[in-house]
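Peer 1: Just to be clear, the model below is a prediction. Sequence and coordinates:
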Amino acid sequence: MNMEIKDVLDKWKEFTLTNEQGMSVSILNFGGIMTKLMVPDREGNLENVVLGYKNYADYESNPNFFGAVIGRVAGRIQDSSFELADRNYNVEANEGDNHLHGGSNGFHHVVWDAAPFQNTDSIGLKLTHRSADGAGGYPGNVDITVTYTLNNDNELLLDYAATTDQNTPLTLTNHSYFNLSGDLKSTVQNHHVTMNSAAFVELDKALIPTGNVTDVSGTTFDFRAGRALSEGFTDKSEQHKIAGNGYDHYFLFEKEGNVVVEDKGSGRVMIIETDQPGLVMYTSNGLDEGLELNEGSSRKYLGVCFETQAPPASLHHDGFPDLIVHPEEPYHKRTKFSLRAE
């Protein structure tokens, strides 16, 4: 195993963790951003399977949130406000009237304290940050730790931990765009996804949850037996049109969270396991075109995000998994990405 540390733009550091199989992940201390994930295909060729900028300076704005840690609340908060203990809180409206991904100064723009580590069969990076009471409009001093661990079984584990001194909304995720074809050889239209979800959350035209939970049966949102993502790109239903002819929806898991993503061209398979109650699957329907990425130019459907998290809809609607964290109950969530080739 090996770790390389590189200075970036005279103000950040990039940590590259490599296991004994040759798989590697590169992470910036700025935003906790995963800039590259090098994974072998069925022939053993190591290629990058996440979207990242060719020029590091582009991460300073990063409107697409490539690879970043998202918080305090991942997703959209309706009307940029919420009520907690009979008090109303206002957060930044950074997407129309609504609050998106922690606001313009969310965790994706934080320079985290970074501490690399190595164990017998794994190598990792621990990122820490204190979000002060009132930061972004949120209550409570929150101490956050995000740990990336790469082991010799080609598993990448993301552990999220936090403590707070006040009740506060908190749900963290990683916003990497995956493309298992390797080095952006194709879009993700032929990626085959299997997911144990029987219901998704309906969106309005501003991509805000309506509060309605929709049964996936008989729709292109039913991934229980697996389907190609392209089926949602071409389907004419209203929910796909609202999302820009694709997916940008929260899926509620049945029992444990488990997703399998397959790319037959490369042979790569990614298994996602999480203790979160669901995830947002976003198929880059609104990805800006013409951005200079590591292996080429950006375009629609070039990546797919699996944003494992609790739903912000719970701040305005009953019946959803809660995302309020309490001082007496520390936050701890894990998402594991297992990579292999067939």
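Peer 2: Perfect, I can see it now.
Peer 1: only C-alpha atoms for contact and neighbour calcs from this point on.
Peer 2: Fine.
Peer 1: by contact count, what packs against the helix or strand in which T308 is found?
Peer 2: Assigned by DSSP states H and E, T308 belongs to strand 304-309. Counting contacts by 3 or more Cα pairs under 8 Å, 6 or more residues apart in numbering; DSSP states H and E, strand 304-309 packs against strand 173-174, strand 177-178, strand 278-282.
Peer 1: angle of it against strand 278-282?
Peer 2: Between the axes of strand 304-309 and strand 278-282, defined by axes from the mean of the first three to the mean of the last three Cα atoms, to 10 degrees, the angle is 150 degrees.
Peer 1: mind checking which of the helices and strands packed on strand 304-309 is nearest T335?
Peer 2: Between T335 and the helices and strands packed on strand 304-309, the tightest spacing by Cα to Cα is seen for strand 173-174, at 8.8 Å.
Peer 1: looking at it, Y59 is touching Y53, isn't it?
Peer 2: Yes. Between Y59 and Y53 there is a contact at 7.1 Å, judged by Cα atoms under 8 Å.
Peer 1: and T35, what is it in contact with?
Peer 2: T35 is in contact with V25, S26, I27, L28, V50, L51, G52, Y53, F66, G67, counting by Cα atoms under 8 Å, 6 or more residues apart in numbering.
Peer 1: separation between the second one and C305?
Peer 2: When you say that, I think you mean S26. 18 Å (Cα to Cα, to the nearest Å).
Peer 1: and here's the other structure:
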Amino acid sequence: MPRDALVSEGELTVSQETAATLPDGRPVTRWTIGSPRGVTAEVLSLGARLQALYAPDRDGRWENVVLGCDGVEEMLGEAAYLGATVGRYANRIADGTVPVDGTTHRVATQETGHTLHGGPDGFATRLWEGAPVREGRRVGVALRLRSPTGDQGFPGELSVEVTYLLDPAGELWIGYRATTDAPTVVNFTNHAYFNLAGEGSGTVLDHTLRVDAPGYLPVDGELIPTGPVEPVTGTPFDLREAAVLGERVVDGHPQIAGAGGGFDHNWVLDGHGFRRVAVLSHPAGGRSVECFTTEPGIQVYTGNHFDGSLTGRSGRPYRKYAGVALETQHFPDSPNRPEYPSTVLRPGEQFRSMTVYRFSAG
């Protein structure tokens, strides 16, 4: 199908094409958002997924800087989370137990016995309905999904909208909205893995990362938070000044070793409201991405478990540390931790969240 321009604002356009077909015959749509001289994003209806994101380096060389696959089989399997919108509940819920208003709901679990990213049939593997949109000077696509009562065991029917928008300054805006007809829990994130040297180019160990967070959540051997927030001071988790990832993931700290030799932890972010919370940079090429969010936490995952079995769009396998995910979200296992910020959504309320990735090169 040709890429017909559907929405435009100046040089920014949104076009669409059929990218693939699901085993049941339903088409998967790809929307391309961008301009000839600006950051360009590709978004799929399968998993409301950021499949590619092209940005220039300091010398004007354009590369896709997020990991992704083309094959439907991979996106429904091993690559399900790459770039996807995950929910109903991003990250982990211990033992698949969700207490809401005195009633404990049993939700679907993975082989670990815990719930990860909404369960084995979470939002990352669903086909979302999408349409192009324009908001001011930004253009993009809005994707919608209805999750019925009891979906993966969660209470309440949930109506969800995820909007991807690009603006002329090279900012990617990802907005989330949700409503419910019964009390439930929600926690959404985008699971893009960044490699600012280019997708499939190697590891991110030469990247630097800054996270504006005074504390983090230590985890047990199954990556479930152990409880209280711990200060980052004196640990490899202190990223309040930019640090080289390769110098931190080789640290002998037991939390690093227990997560597979890298980060897979939630940082408790400083401040409230919409603010800048992290900066990822690739000094060799000059690309940087600043992360802004309304969320209280960010899960940093350094791709510790990539083992070469997954091949990306570049045709090259993804090995350990092939990308780093900056997952803005509420805290893992919050339904079982009343001391954490609440993730309960009630009828009559609207869940809203915004995350922005601002790209630059210098």
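Peer 2: Here it is on my side, so go on. None of these values were measured; they are calculated from a predicted model.
Peer 1: which helices and strands does the next helix or strand after the strand holding T308 of the first structure pack with?
Peer 2: Counting by DSSP H and E, the next helix or strand C-terminal to strand 304-309 of the first structure is strand 324-325. Contacts defined by 3+ Cα pairs under 8 Å, 6+ apart place strand 324-325 of the first structure against strand 168-169.
Peer 1: same thing but 10 Å
Peer 2: strand 155-164, strand 168-169 (3 or more Cα pairs under 10 Å, 6 or more residues apart in numbering; DSSP states H and E).
Peer 1: quick one: which of S26 and C305 of the first structure has more around it?
Peer 2: C305 (22 against 19; other Cα atoms under 10 Å).
Peer 1: Residue in the second structure paired with that one?
Peer 2: Here C305 of the first structure is matched to A325 in the second structure, going by TM-score structural alignment.
Peer 1: Would you confirm that that match contacts A278?
Peer 2: No. A325 of the second structure sits out of contact with A278 when judged by Cα atoms under 10 Å, with a separation of 11.7 Å.
Peer 1: Mutual contacts of these two, please.
Peer 2: Both A325 of the second structure and A278 are contacted by I298, under the criterion Cα atoms under 10 Å, 6 or more residues apart in numbering.
Peer 1: what's near enough to touch the residue of the second structure most remote from its centre?
Peer 2: Within the second structure, the residue lying farthest from the chain centre (Cα atoms, centre = their mean) is G102, at 30.7 Å. G102 of the second structure makes no contacts at all, as judged by Cα under 10 Å, 6+ apart.
Peer 1: still on that earlier bit, only the buried residues of the strand holding T308 of the first structure, if you could.
Peer 2: V304, C305, F306, E307, T308, Q309 (16 or more other Cα atoms under 10 Å).
Peer 1: which ones are touching the third one?
Peer 2: Shown in contact with F306 of the first structure (Cα under 10 Å, 6+ apart): 173-178, 248, 250, 259, 272, 278-283.
Peer 1: for the first one, same thing?
Peer 2: Taking Cα under 10 Å, 6+ apart, we find V304 of the first structure in contact with 50-51, 175-180, 187-189, 191, 229, 247-248, 281-285.
Peer 1: Let's have the helices and strands packed on strand 304-309 of the first structure in a markdown table, adding distance to S81 of the first structure and mean neighbour count.
Peer 2: Shown next, in a markdown table, are those (distance: least, Cα to Cα, whole Å; neighbours: other Cα atoms under 10 Å):
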| stretch | distance to S81 of the first structure | mean neighbour count |
| --- | --- | --- |
| strand 173-174 | 20 | 28 |
| strand 177-178 | 28 | 25 |
| strand 278-282 | 21 | 23 |
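Peer 1: Turn these into JSON lines, including distance to E155 of the first structure.
Peer 2: JSON lines is the format used below for these (distance: least, Cα to Cα, whole Å):
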{"stretch": "strand 173-174", "distance to E155 of the first structure": "16"}
{"stretch": "strand 177-178", "distance to E155 of the first structure": "15"}
{"stretch": "strand 278-282", "distance to E155 of the first structure": "19"}
